[in-house]
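Enquirer: Attaching a predicted model along with its sequence, questions to come.
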Amino acid sequence: MNTIRRYAAEDAHVIFGAAYDETLGDQLRVTVIATGLNQRKVAPLTVVQPSAAQSLRTGTDNLPILTNAVGSAQGNGPATHDYGNLNTPSVWRNGRTQAAAKVEALQSNGMDEIEIPAFLRKQAD
């Protein structure tokens, strides 16, 4: 064991085991398994803590500030949007007609109903 410790690093984890083989008589068989020999030691990584000014950056530095509202015409007042159709749930607004069209297209191309994915059939219903 001392011979192994001479060649191993100071922080090496050495595991010792023993097995008896009665067929060897008075002889002794030693098996040593070693890994990581002749490898360069890797320097420990140093973690650099960013300063307070760097941690507050938002990713929009050095970009011009938006002066006009998106969608407004030259800033001539607030943009108006039609929110009337939002009273209907979005699942009913567009999902069923699109899914039904996909199912009909698949059926018209000769695909059996059982071959059409169940999630498409359920969306179309």
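Expert: Okay, I see it.
Enquirer: Going by C-alpha atoms from here, please, whenever you check contacts or count neighbours.
Expert: Fine.
Enquirer: can you tell me which residues contact the residue nearest to Gln98 when sequence neighbours are not counted?
Expert: Nearest non-adjacent residue to Gln98, counting by Cα to Cα, 6 or more residues apart in numbering: Ala124, 7.7 Å away. When contacts are counted by Cα atoms under 8 Å, 6 or more residues apart in numbering, Ala124 touches 95-101, 103.
Enquirer: got it, and Thr97?
Expert: For Thr97, the set of contacting residues under the criterion of Cα under 8 Å, 6+ apart consists of Ala124.
Enquirer: any idea how far Arg5 is from it?
Expert: Using Cα to Cα, to the nearest Å, one obtains 76 Å as the distance from Thr97 to Arg5.
Enquirer: before we move on, what about Glu104?
Expert: 76 Å.
Enquirer: okay, these two: which has more neighbours?
Expert: In this view Glu104 and Arg5 are compared by other Cα atoms under 10 Å, and Glu104 has more residues nearby, 15 against 12.
Enquirer: second one coming, line it up with the first:
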Amino acid sequence: MKSYRDLIVWNKSMSLVTLIYTILKKFPDEEKFGLVSQIKRSSVSVPSNIAEGYGRNYTKDYSRFLQIARGSLYEMQTQIEISKNLNFISEMDVKEIFDLTLEVEKMLNSLINKLKV
């Protein structure tokens, strides 16, 4: 593998960010600096931490960044759930997001487990 860009989990998480940004356009304007901002940051954090961890020279560092990415994924899932409870997002959009987050979560867990020493 030549680059973090070759990682399926990175590519899936990039697709997740694109999906999130598309869906957030439907949110109320008053949430621009609230949930929308939080969700954007947590979603962008997932592929960013995968990439940063990949660039580290130590397996332990890489594993730690993957764990941070997983934490950001959980944070985003929680924020999406809050958005659903506030009726800012449709059930169909929630399902699409959660299906993709589940894929990314499983891949992160698998990669983290493979890196355990």
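Expert: Here it is on my side, so go on. Only a predicted model underlies this, so the values are computations on that prediction, with no experimental measurement involved.
Enquirer: Please work out the TM-score for the two chains.
Expert: The TM-score (TM-score structural alignment, normalised by the length of structure 2) is 0.24; 44 aligned residues with a Cα RMSD of 3.5 Å.
Enquirer: related to what we said a few turns ago, in helices, which of the contacts of Ala124 of structure 1 fall?
Expert: When the contacts of Ala124 of structure 1 are checked against helices (DSSP state H), the matches are 96-101, 103.
Enquirer: List buried residues within the residues you listed.
Expert: Neighbour-count burial (16 or more other Cα atoms under 10 Å) applied to those gives 96, 99-100, 103.
Enquirer: In TSV: the residues you listed, plus distance to Ala52 of structure 1.
Expert: As requested, these are arranged in TSV below (distance: Cα to Cα, whole Å):
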residue	distance to Ala52 of structure 1
Arg96	51
Ala99	51
Ala100	55
Val103	56
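Enquirer: residues of the host helix or strand of Thr101 of structure 2 that come out buried?
Expert: Taking DSSP states H and E as the definition, one finds Thr101 of structure 2 inside helix 91-115. Applying a neighbour-count criterion of 16+ other Cα under 10 Å, one finds 94, 97-98, 101, 104-105, 107-108, 111-112 buried in helix 91-115 of structure 2.
Enquirer: Now do that helix: which elements does it pack against?
Expert: For helix 91-115 of structure 2, the packing partners by 3 or more Cα pairs under 8 Å, 6 or more residues apart in numbering; DSSP states H and E come out as helix 8-24, helix 59-85.
Enquirer: a markdown table please, covering those and showing distance to Ser37 of structure 2 and mean neighbour count.
Expert: Formatted as a markdown table, these follow (distance: least, Cα to Cα, whole Å; neighbours: other Cα atoms under 10 Å):
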| stretch | distance to Ser37 of structure 2 | mean neighbour count |
| --- | --- | --- |
| helix 8-24 | 9 | 18 |
| helix 59-85 | 10 | 19 |
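Enquirer: want to try CSV for those, with distance to Val36 of structure 2 as columns?
Expert: Formatted as CSV, those follow (distance: least, Cα to Cα, whole Å):
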stretch, distance to Val36 of structure 2
helix 8-24, 6
helix 59-85, 9
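Enquirer: Which one, of those, ends up nearest to Gln38 of structure 2?
Expert: In this view, these are compared for proximity to Gln38 of structure 2 by Cα to Cα, and helix 59-85 is the closest at 7.7 Å.
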